[in-house]
Every structure is written in C-alpha cells, then in structure tokens.
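In: here you go, sequence then predicted model.
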Amino acid sequence: MTINCKGKLIDLSSPKVMGILNVTPDSFYDGGVYKNDSEILNQVENMLNEGATFIDVGAYSSRPNANHVSEDEELKRILPIVNSLLKSFPDILLSIDTFRSEVAKQCIEAGACMINDISAGKLDNNMLQTIANLQVPYIMMHMRGTPQTMQKQTSYDNLVKDILFYFSERIATAKTLGIIDIVIDPGFGFAKTLEQNYELLNKLELFKMIEKPLLAGISRKSMIYKKLGTSANEALNGTSVLNTVALQKGASILRVHDVNEAMECIKLVESLNV
C-alpha cells in the first residue's frame, strides 16, 4: 500500500508516524504551547529526528465544543507556518488538517503534500473536487455534525457497520472525481462516546475490508485519560498501549504528539511479525 507525496512513493505496508503540530490557542493538549517560530521549528525538528514521516499542521481546533474560527483566521494562522517549515525543511512532508477547500488549496500550492479532513468533505462541498484537482493524498475521517455539535450525535444502529457504510459512500464519491490516494480515519473521539471509542478500537481490524490505509488518531485523547481518571498530560503511557493495539489491528499511520514513543511501538510490534 503506497501513497504519492510530491512524487515520492510512501510505502505504508510498514507503519508510519504522523507528528501533530497544532498552531491553535485552544487545542486540548498542546494549544497555545508554541510562542514563536523558533519554538515551532524546534518542535518539528525534534519530531523529524525522532522518525516522523509526516507532520500534520492544524490551525482550527476540532476538540469538542471548540470555538469556531473564520477561514481568514485559519489561513492567517497556518500559511506562515507552512512557508516557514518548508523553508527550514525543504523535504518535509506536510499534511494540512483542515475541512476547508480554500485552506487546502492555498497550503498545497505553498508546498504541503496532503490534506487531512475531519469531515471527509461534508463540511465544504468544494473539498472533494479541490482534492481531485490538486491530485494529493486525502485523509478522510468519520465524524457527524461539527466539532461544536458532534458529541450530541452518538446514536448508531450499529457503530462499526454505520462507519463502514459512511466510508464506502465517501470513497465512492471521491473515486468518481478521480481522487486516487485515500487514507481512512475512523475518528476516535468524534461523535463517539467513551464506550464507543473502545468498541471501535476492539473491532478496528474490520476496516481492512475497505482496502485503504488506516490512520489511528488516539494520542492523549479523553478516551484514555477519562478511563484512567487522569489528564491529557498524563496520558502518554495509555497512548502507547492503545497505539500498540491499533498497530496489531492494522493501522498504517499513527497520528501522535509523541513521535519517539510511537516509533518504539512500531518497532516492537514489527518484531512480533518477523
């Protein structure tokens, strides 16, 4: 299984790590932590040195009940970061975490290589056509509603079956437009209760039937720290445990705050398959 990033084929048969870079003031774990360009560059350099294949940059917090941010504000936050990262790390593979087609377009034109859309095109009717025009890899996530309303939309007839149907419809639509490289993300924490997140992880191997690379975004989420009665700051060990489970069930990409620990999970799990 491969995806084409700026002419470079990335082989996902061996799992890869995507490092998270939130340039928002209100993300649940690292919001507002970077005070200037120097701190951002240092963090990205560390993640690349630790083994991250991709860096996922987001300027719109998608945590439950996050404040809505205008398109202009999102662009104002993210474009200077994209330009700065590409200037400092010319070979970097930047993923852009956005559900807006104009943000996607401008960031790809600036040199990013992939779009990570929490809505799979459902929050911007122009997104799928934009991706088709740009011919870049597209991560489509399962979510209902918006970040502001999603936690009120957790009623399913059959959780996994409903999400599989969602992806089959979204992928079919994307394919008709000519989108080639698609990665699926079941959306842990998005329109799902604590119990549903664990049901989803427990049955994650069922998503192999879609025959697309699978991204797992579990890092430091409330499904870990609420279960343990701790906090996001104390959720690294739990993240490693659940990342290990995700890898054993077929995850191709781990989207994480802590790259080194995720790389260790991959190395150890791959040792079991020798």
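Out: On my side now, so go ahead.

In: drop to CA atoms for contacts and neighbour counts, all remaining ones
Out: Noted.

In: my read: Gln129 touches Lys175, true?
Out: No. Contact criterion Cα atoms under 8 Å: Gln129 and Lys175 do not qualify, at 10.6 Å.

In: what residues are shared contacts of these two?
Out: Overlap of the contact sets of Gln129 and Lys175 (by Cα atoms under 8 Å, 6 or more residues apart in numbering) is empty.

In: sec struct for Ile3, please.
Out: strand (DSSP: H, G, I helix; E, B strand; the rest coil).

In: against Lys16, how distant is it?
Out: To Lys16, Ile3 is 12 Å away according to Cα to Cα, to the nearest Å.

In: ok, Ser61 - how many residues close by?
Out: Using other Cα atoms under 10 Å, Ser61 is surrounded by 23 other residues.

In: look up the closest residue to it, ignoring the ones flanking it.
Out: For Ser61, the nearest residue in space outside its immediate sequence neighbours is Ser27; the separation is 5.2 Å by Cα to Cα, 6 or more residues apart in numbering.

In: surely that neighbour is in a strand?
Out: No. Remark: Ser27 does not belong to a strand; assigned using three-state DSSP, it is coil.

In: count the residues that sit near it.
Out: Counted with other Cα under 10 Å, Ser27 comes out at 19.

In: surely it touches Pro64?
Out: No. In this structure, Ser27 is not within contact of Pro64 by Cα under 8 Å, at 9.8 Å.

In: mutual contacts of those two, please.
Out: Common contact partners of Ser27 and Pro64 (Cα under 8 Å, 6+ apart): none.

In: which strands or helices does the helix or strand hosting Asn83 pack on?
Out: Assigned by DSSP states H and E, Asn83 belongs to helix 71-88. Applying 3 or more Cα pairs under 8 Å, 6 or more residues apart in numbering; DSSP states H and E, one finds that helix 71-88 contacts helix 37-50, strand 54-58, helix 101-110.

In: here comes the other one, which I'd like you to weigh against the first:
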Amino acid sequence: MSTLRGRVAGLPEWDRCAVMGVVNVTPDSFSDGGRWFDRDAAIKRGLDLVAGGADLVDVGGESTRPGATRVDEDEELRRVIPVVRDLAAEGVVVSVDTMRASVAERALAAGAVLVNDVSGGLADPAMVPVVAAAEVPFVVMHWRGFSEDMNSRAVYGDVVAEVLAELRSRLDAVVAGGITPERIVLDPGLGFAKQAEHDLALVAHLRELRSLGRPLLVAASRKRFLGRVLAGAEGSPPPARERDAATAAVSAIAAREGAWAVRVHEVRPTADAVRVARAIEAAA
C-alpha cells in the first residue's frame, strides 16, 4: 500500500513499489556500454521502458561507475536535455540523474519532474537551493565521494548503522536548505563506496532504513554485488546484462520491505516482480 511505502509530493501515487527505468546517455556505462548514447536511441529506449512497465524514467548523462571520470557541464547538458525534453513531451514521468545544479535546472525546464542526485546535494552546493526553489522531489543518496576514488571509502564498522546515520545527517541538511520533507526520497547508495558484503547487508536491513521516515529508492540493478553472488566463491562474475534475473529478485525483496521504488535497467522482469510482491502483500 502507498502508506507503507510513503508518498512523494509532486509525483503520481502508485499502489505498489514503483519501477524507475534507466536511460544512460553515456558512452561508458557499466551496464550497457553506450547502447543508448545516440539521442534517438535514448529516446526510443525511454519509450520502450515505459511500454515494458516503467512508471518513470531516469535520464543521466554522466557515468558514476567506480573509477569513472567526470564529463564537463556542456557535454552533460548536450547529452541529457534533448532526451528529457522529448520524453516529457510524450507524457513520460522523467527524472534527471545529475550532480550538477545547472543540469538539474535545465532538465526541470525541459519537463523533468524529479532530481536524482547520487551525491545528495554534496557535489554541487547550488543543487539544494535550485531544487528547493523549483519545489520538486529530490532523491538523496548515501554518498562518500566521486567515482574516481569511492572504492577506497568503502570502510565500515557497522554499515547499516553508519549509512543510517549519514543519511539522517544529509536529510537534515537538505531540509534545512529549504527542500520540504514530503518531497525527499532516500537511497542507500548500493555500490557507491560499498563492497558486496555492505550492499547485501543494506538490502537485508531495508526496514531499518525506512525508520528515517522517508520513501526509499533501491538501485541494485546489475551491480557488482549481484555479479559476485552469481559467480560464487571461485567463478567469474557474469556480464552486467546477465544480472537481470538477480536484479528482479532484489526488486521483489525491496518491494516486500516497503521500498517506494526500484531503479532498473531492464524493466520487464522487475515490473513483474513488484506486481507479484504487491499481490502477496494484499493476500497477507
């Protein structure tokens, strides 16, 4: 039920865990290797995701895979804005995945209705004021630094307690910056400054993260920890595109644990998974 997952002011209300489809307008995404880098291909991909069951589409122009270097502002704008504009014109609920306030502002003007900032507003001090002024929803992710060196920051004594505390601190800061709590979504940041055991622990304790009182976005799709699980003790992780069944499994778990939405690259398996989870929830 929506009361279990939380309501996000400014967005549609779904009666189950929502599905956020991903469009990476990048040449170096870990998950799809640039398949949607071309503008027309990216737009078609977004529409295909909606046809496959996505409730909203997250458009990003900067890879945040471990070790990735940042693109400049002009290039990010060139990649993202036409795709956001055309998808919004088709009636798609569009989120913009960016750490830059300028990109967020231009994307909102082009029709985006949600800002998904993997830095939670830390990368660009102008981000929180821009989102507050626009009065739009904002995803605050747990973040410890840029991709170039985030793996070195994956040091925890108690990952659940530390992520909970750091997210709470960031939530307080964002609210103090003028974004109303009702517009804030929290994301535990799976794969960002985390090793496989950290990601698994966070998925196992999603209910504790919900104690922060805001809806949760869970973005496990195709990530390294799934590859490690599938590989077993001695094997090699399967390629990212062969992790969609594992992704759907996490989506079902997240849905049962009350996540507001899951963010995925391949929509259909997860769209089915969250609907089954909702049916089981209704039968309980």
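Out: Received it, and whenever you're ready, just let me know what you need. Every value quoted in this text rests on a predicted model; they were computed, and no experiment measured them.

In: TM-score for the pair, please.
Out: For this chain pair, the superposition-based TM-score is 0.94 by TM-score structural alignment, normalised by the length of the first structure; 269 aligned residues with a Cα RMSD of 1.4 Å.

In: and the strands in the first structure, which stretches?
Out: For the first structure, the strands defined by DSSP state E occupy 2-5, 8-11, 16-22, 54-58, 94-97, 114-117, 138-141, 182-185, 215-216, 253-256.

In: looking at those, which is nearest to Lys35 of the first structure?
Out: Closest approach to Lys35 of the first structure among the strands of the first structure (Cα to Cα): strand 16-22, 11.9 Å.

In: now the closest one: which residue numbers in the second structure?
Out: Using TM-score structural alignment, strand 16-22 of the first structure lines up with residues 18-24 of the second structure.

In: ok, average deviation of the matching stretch from the first structure?
Out: Superposing on the first structure places stretch 18-24 of the second structure at an average distance of 0.3 Å from its equivalents, by mean Cα distance after the TM-score superposition for the first structure.

In: stretch 244-254 of the second structure too?
Out: Relative to the matching residues in the first structure, stretch 244-254 of the second structure has an average distance of 1.3 Å after the fit, by mean Cα distance after the TM-score superposition for the first structure.

In: isn't Ile40 of the first structure right up against Tyr34?
Out: Yes. Counting by Cα under 8 Å, Tyr34 is a contact partner of Ile40 of the first structure at 5.9 Å.

In: okay, and the common contacts of these two?
Out: Counting by Cα under 8 Å, 6+ apart, nothing touches both Ile40 of the first structure and Tyr34.

In: ok, the residue mapped onto Thr69 of the second structure from the first structure - contacts?
Out: In the first structure, the residue paired with Thr69 of the second structure is Asn67, using TM-score structural alignment. By Cα under 8 Å, 6+ apart, the residues touching Asn67 of the first structure are 61, 148.

In: could you report the distance from Asn67 of the first structure to Gly19 of the first structure?
Out: Per Cα to Cα, Asn67 of the first structure is found 23 Å from Gly19 of the first structure.

In: swap in Glu71 of the first structure?
Out: Taken as Cα to Cα, the span from Glu71 of the first structure to Gly19 of the first structure is 24 Å.

In: just put the helices and strands packed on helix 71-88 of the first structure in JSON lines and tack on distance to Leu94 of the first structure and mean neighbour count.
Out: Shown next, in JSON lines, are those (distance: least, Cα to Cα, whole Å; neighbours: other Cα atoms under 10 Å):
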{"stretch": "helix 37-50", "distance to Leu94 of the first structure": "11", "mean neighbour count": "16"}
{"stretch": "strand 54-58", "distance to Leu94 of the first structure": "5", "mean neighbour count": "22"}
{"stretch": "helix 101-110", "distance to Leu94 of the first structure": "9", "mean neighbour count": "19"}
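
In: could those go into TSV alongside distance to Ile184 of the first structure?
Out: As requested, these are exported to TSV (distance: least, Cα to Cα, whole Å):
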stretch	distance to Ile184 of the first structure
helix 37-50	23
strand 54-58	15
helix 101-110	18
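
In: wait, which of those is closest to Val274 of the first structure?
Out: Smallest distance to Val274 of the first structure across those (Cα to Cα): 23.1 Å, for helix 37-50.

In: which other residues reach the closest one?
Out: Residues outside helix 37-50 of the first structure that contact it (Cα under 8 Å, 6+ apart): 19, 21, 34, 55, 81, 84-85, 88, 258-260, 263.

In: how big's the offset between it and the second structure?
Out: Taken against the second structure, helix 37-50 of the first structure registers an average deviation of 2.0 Å after superposition, with mean Cα distance after the TM-score superposition for the first structure.

In: give me the angle between that helix and strand 54-58.
Out: Angle, helix 37-50 of the first structure to strand 54-58, by axes from the mean of the first three to the mean of the last three Cα atoms, to 10 degrees: 150 degrees.

In: tell me what angle helix 37-50 of the first structure forms with helix 71-88.
Out: Helix 37-50 of the first structure runs at 60 degrees relative to helix 71-88, counting by the same axes, to 10 degrees.

In: ok, the closest residue to Ile179 of the second structure other than its chain neighbours - contacts?
Out: Closest residue to Ile179 of the second structure apart from its sequence neighbours, by Cα to Cα, 6+ apart: Ala132 at 4.6 Å. The contact partners of Ala132 of the second structure, taken as Cα under 8 Å, 6+ apart, are 177-180.
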